[in-house]
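[1] Below is the sequence, then the predicted model.
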Amino acid sequence: MRTLLIIGTVGAGKTSAAEKVGELLAAAGTPHGVIDLDALSRGWPPPAGDRFNFALTVRNLRSLAANFRDIGAERLVLAGVAENAGHREKIAEAVGGELTVCRLRVDLATVRERLAGRHLDDPEGLDWHLKRSGELDRILREAQVEDVVVDGTGPVTRVAEEILRAIG
């Protein structure tokens, strides 16, 4: 099973792009699964030293990947974050197959606009996400865990098509 991990800062469009890639794979008749890694980490409180519950994400991903493999999925599309080579390695181990990482590149002004639209009634959440967007953008640019980089601005269908072209 070939796995695509779409990474990027908060507000980059990872989940939207992953869902659209899934739609394009379905249209092409390719058996697949789509997983938002954020949903796999939603447990509270996170353990000390694991701010974003990454270990729980990996445990849950291992189970889901096996389930998708068991039903015949040929592709697995993930939306999430791999902040370093160790994260990439753990995700690859969890899915048990070929892993290609695509980083969505979006300028921070666009990210800020997207986040402001998401957090209209949540000023504290907006503030946290705005701070995290710059921090995570820097972390991902420096870590260079991706195989390809795709422009994440513009219509999501165009972004998804470009991702599929870039990964082959």
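    Received, thanks.
[2] hey, let's count contacts and neighbours off CA atoms from now on
    Noted.
[3] what's stretch 133-140 in contact with?
    By CA atoms under 8 Å, 6 or more residues apart in numbering, the list of residues contacting stretch 133-140 from outside reads 8, 9, 10, 11, 82, 83, 84, 108, 111.
[4] Report the contact partners of the third one.
    Residues counted as contacts of residue 10 (CA under 8 Å, 6+ apart) are 111, 129, 132, 133, 136.
[5] from those, which would you call buried?
    111, 129, 133, 136 (16 or more other CA atoms under 10 Å).
[6] Which of the residues you listed sits closest to residue 161?
    Using CA to CA, residue 111 is the member of the buried ones among the contacts of residue 10 that lies nearest residue 161, at 20.6 Å.
[7] One more to weigh against that first structure:
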Amino acid sequence: MTNGEFGIFLNGSYGVGKSSALEHLADLFAEAELPFSLFDVDWFHRSWPPASTDPQNVLTEADNIRAVWTNYRRTGPRTPIIAGVITQVEDLERYEQCFEIPLRIVHLTASPDVAERRLRGRYSPSQHRALAWHLDDHHRLTRELHQFTSHDLVLDTDHCTPAEVAALVVEEFAPQLHS
């Protein structure tokens, strides 16, 4: 691991604003001329069918992330900014192994009503199965996330725009990136 380097991991259940905040973080990092690379982990494991030896696609996801991170690192030092879900220490360890640096975890939360409203806005009527699955699983995942206590920052996104969430994350971590 490189001394002083770290990545920023936006952690949370569905509908809390991880992907939206990720985009705004990219804008703020670019404006501050801080080198970064974005990772929305959903795009690194979304394939079907999964391997019989990797039913949740977590090993495939890790291999894909590691390969892309290796490519980004060839262009020079940078901060990985990741949106995904970490519910247990094993998840954190797997991601830290992919990036070979420690990760600062930002737990984004939202009330059930706000998360549901956001999820309903994300899916079209033809995606009703995906919406129903995410609405149903949101509560389970939220409970698991509250049991995982290795968060460096917790932000309630109910009354914050994604840009405001990103600004709070930059305010918390950017000073450490300049040093």
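    On my side now, so go ahead. As the structure is a prediction and not an experimental result, all values here were calculated from the model.
[8] Work out the TM-score between the chains.
    After superposition, the two chains reach a TM-score of 0.92 (TM-score structural alignment, normalised by the length of the first structure), with 168 aligned residues with a CA RMSD of 1.6 Å.
[9] Looking at the contacts of residue 10 of the first structure, which one is closest to residue 160 of the first structure?
    residue 111 (17.7 Å).
[10] Roughly how far does that closest one sit from residue 139 of the first structure?
    Separation of residue 111 of the first structure from residue 139 of the first structure (CA to CA, to the nearest Å): 16 Å.
[11] tell me the contacts of the residue minimising distance to the centre of the second structure?
    Nearest to the geometric centre of the second structure sits residue 83, at 1.5 Å (CA atoms, centre = their mean). Going by CA under 8 Å, 6+ apart, residue 83 of the second structure touches 9, 10, 11, 18, 19, 22, 39, 40, 41.
[12] Counting only strands, which of those make the cut?
    Among those, the members falling in strands (DSSP state E) are 9, 10, 11, 39, 40.
[13] What lines up with residue 136 of the second structure in the first structure?
    Aligning on TM-score structural alignment places residue 136 of the second structure opposite residue 131 in the first structure.
[14] That match falls within a helix, correct?
    Yes - assessed with DSSP: H, G, I helix; E, B strand; the rest coil, residue 131 of the first structure lies in a helix.
[15] okay, now it: neighbour count?
    By other CA atoms under 10 Å, the residues close to residue 131 of the first structure number 13.
[16] Report the separation between the residue located most distally from the centre of the first structure and residue 3 of the first structure.
    Residue distances from the centre of the first structure (CA atoms, centre = their mean) peak at residue 121, which lies 25.1 Å from the mean C-alpha position. Distance of residue 121 of the first structure to residue 3 of the first structure, given as CA to CA: 36 Å.
[17] for residue 108 of the first structure, same thing?
    Per CA to CA, residue 108 of the first structure is found 27 Å from residue 3 of the first structure.
[18] likewise residue 135 of the first structure?
    26 Å.
[19] Also residue 83 of the first structure?
    To residue 3 of the first structure, residue 83 of the first structure is 17 Å away according to CA to CA.
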